[in-house]
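Student: no letters, just coordinates:
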């Protein structure tokens, strides 16, 4: 077992004490109520576990799929919702609905998505380039949430590409407009999820934003990575995305590390099988058995990463359709196999860097506050 160097401080976001200072990043198709509950069972109930991205416009229109996506567990507190929007008016209206109907205890704003269908309409990681529009959107959410005492936080990337860096301005603007914390995914939109995150940018943001917590995101695949990020950047907490895919127990390891306790060793395959079965049961409860087990399929390769499991059994698990079938298949796994040494390697999507698709003339005037056309029509979940 390895030991943390020192305990880290809890995080204060509005009225919420986040202890340890760990946040589950919202991931499309992943961070539904079932996965969040699984992560909370291993980690601290007072960390933040953020639901999938929700589109402000879809809340205003009460889209049925979106309203199901904002389901939270009965004991899930604080309830963290990530909101996406490009129009200050719809952002304000959606926030008023959320806080007025007591649907969330914390709102995080998404300005980090690098997906072309989002950036081509001026949303996601493209939007902070438009400083005045960015300011108006953050202000709209903060003011709408303020009467209910619901804190708003803001997540963004380093910039569009190496020639158009936006993160320092975005951090200062968010701080000025009343955001209770900012989080930086230390990559540009052009990088997407490829290459290495530039943690030095997190350190620079921490120097620029002084009155609210600064969280770091990017390339945290182990508890040791999280400790290294805090030590090297001075950030106040970490946001974990791809590193917990197929590894919800990472939140237990992070809790131990941040409290200065020995970091538990990774589970044997028998324990992984039990966790996988628990995940399937939670998804079946949330989505129904058929849909829930189909949703579980994409997690199989992540859970089994690095374990010597035969190709035929892997294929069968990736096509599982019932809980009874899942019970049979996980029963065939060798429970004595130790956690693999290479399991801390990157997981999830990586892809290649590429040119960011933007609306025509998007880079002409960073002070232009015109609302992008059509970007609010995107579906929740990314």
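Tutor: That came through, no problem. None of the values given here were measured: they were computed from a predicted structure. Residues are numbered from 1 along each chain as shown.

Student: rest of the way, CA atoms for contacts and neighbours
Tutor: Will do.

Student: compute the first-to-last residue distance for stretch 293-307.
Tutor: By Cα to Cα, to the nearest Å, the extent of stretch 293-307 from end to end equals 22 Å.

Student: got another, please set it beside the one above:
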């Protein structure tokens, strides 16, 4: 597949995940599947414009990354455009993705993420402005969105057409609504619907826990590629499995605990570089990953607790040394769900948001107010 001037030999994307897809995790994933596309976690446009230190840290890429892929989030078209201009002027990325799929209440209650496509004028203006800025530098722009706010307020078909008409190189559909959050099973039939509607490539996202799931999604929907989110948490080798599957091979990686621990140690070392040598911050960041890496292994609660109390690389290495490296990867958790599976209890959108598909002057004044929290993390 080609996205603008970027070749994606294996049509698989690491989907942006807040707090997960910083460059250390992306490097691990890309080492297993070097021909895919690995997207950085969401960057808040206002924070980038404000030169927020954390936002700038998240914009970093490792020299080994084949394609520097950055995702922007924002509600104010002018601010998102400014952020895109910074990306272009400072040569920060080779590819820009736009986030219209985040279901988290603190994002949707401000009209962002998966709430934004309901307002077609806002969606069109943001995409148009960013594409115009990026196209001048031959940087392809893509967009990710959900089926809609709920099944009474679906937006994905119209959002897909707007993205295509405004110049996006591809789109990704997470086949759930905002209301469904990460619960149940994503409805892949909606991916098939979108693929039938559009001429640009469509990536399918949702419930790909193993290589066979990726093949099934392609077969059932006709989509052009797959985007992997929670499925690779604690399983960066999933990208190798998918690469093999797409090549027609049945080869799969089933690592021993020792091999998994080698990845954990490598991840800790990369995070230490990410945090400029601060081992404490690195191993604290590692904690959630360790829980995913060890999921299914019968190592006991005391081992997991010990990892959660690590404060340095030596602490991590000490705990790794206490584990049985020959322990076989448990088949009962292979290709099974990981990470968040809960339903959202309520969808949070701005007051009166659903009354019209376009924004009023008053709504724009409220949405675009200079909220300092919008520039923070």
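Tutor: Yep, that arrived. Note that the coordinates shown come from a computational prediction; the quantities given were computed from them, not determined experimentally.

Student: need the TM-score between these chains.
Tutor: The TM-score (TM-score structural alignment, normalised by the length of the second structure) is 0.95; 370 aligned residues with a Cα RMSD of 1.5 Å.

Student: which residues touch residue 232 of the first structure?
Tutor: Residue 232 of the first structure is in contact with 199-200, 203, counting by Cα atoms under 8 Å, 6 or more residues apart in numbering.

Student: and it? What does it align with in the second structure?
Tutor: Residue 232 of the first structure maps onto residue 220 of the second structure when the alignment is built from TM-score structural alignment.

Student: before we move on, what about residue 280 of the first structure?
Tutor: Using TM-score structural alignment, residue 280 of the first structure sits opposite residue 268 in the second structure.

Student: just residue 156 of the first structure next, same as before
Tutor: Residue 156 of the first structure maps onto residue 145 in the second structure, by TM-score structural alignment.

Student: next, that match: secondary structure please.
Tutor: strand (DSSP: H, G, I helix; E, B strand; the rest coil).

Student: that one reaches residue 100, doesn't it?
Tutor: Yes - look at residue 145 of the second structure against residue 100 with Cα atoms under 8 Å: they come within range, at 4.6 Å.

Student: now the common contact residues for these two.
Tutor: Common contacts of residue 145 of the second structure and residue 100 (Cα under 8 Å, 6+ apart): 113-114, 117.

Student: next, residue 31 of the second structure: secondary structure please.
Tutor: helix.

Student: residue in the first structure paired with it?
Tutor: Aligned partner of residue 31 of the second structure by TM-score structural alignment: residue 41.

Student: and stretch 73-81 of the second structure, which stretch of the first structure?
Tutor: Aligning stretch 73-81 of the second structure against the first structure (TM-score structural alignment) gives residues 84-92.

Student: how far is the matching stretch from where the chain is centred?
Tutor: Relative to its chain's centre, stretch 84-92 of the first structure lies at 20 Å (Cα atoms, centre = their mean, to the nearest Å).

Student: stretch 101-110 of the second structure too?
Tutor: For stretch 101-110 of the second structure, the distance to the chain centre is 15 Å (Cα atoms, centre = their mean).

Student: in the first structure, which residues correspond to that stretch?
Tutor: Against the first structure, stretch 101-110 of the second structure falls on residues 112-121 (TM-score structural alignment).

Student: show me where the stretch 151-300 of the first structure has strands.
Tutor: Per DSSP state E, counting those that start in this stretch, the stretch 151-300 of the first structure carries strands over the ranges 152-157, 159-161, 164-165, 181-185, 214-217, 237-240, 262-263.

Student: quick one: average offset of the longest one versus the second structure, please.
Tutor: On superposition with the second structure, the mean distance recorded for strand 152-157 of the first structure (mean Cα distance after the TM-score superposition for the first structure) is 0.2 Å.

Student: list of residues touching that strand?
Tutor: 106-113, 125, 128, 138, 141-142, 145, 166-167, 170, 174, 178-189.

Student: out of these, which sit inside helices?
Tutor: 138, 141-142, 145, 167, 170, 174 (DSSP state H).

Student: quick one: map residue 307 of the second structure onto the first structure.
Tutor: Matched by TM-score structural alignment, residue 307 of the second structure corresponds to residue 317 in the first structure.

Student: tell me the contacts of that match?
Tutor: Neighbouring residues of residue 317 of the first structure by Cα under 8 Å, 6+ apart: 297, 300, 326, 329.

Student: what's the neighbour count on the closest residue to residue 39 of the second structure other than its chain neighbours?
Tutor: Nearest in space to residue 39 of the second structure, with sequence neighbours left out and distances taken as Cα to Cα, 6 or more residues apart in numbering, is residue 69 at 4.8 Å. Counted by other Cα atoms under 10 Å, the residues lying close to residue 69 of the second structure total 24.
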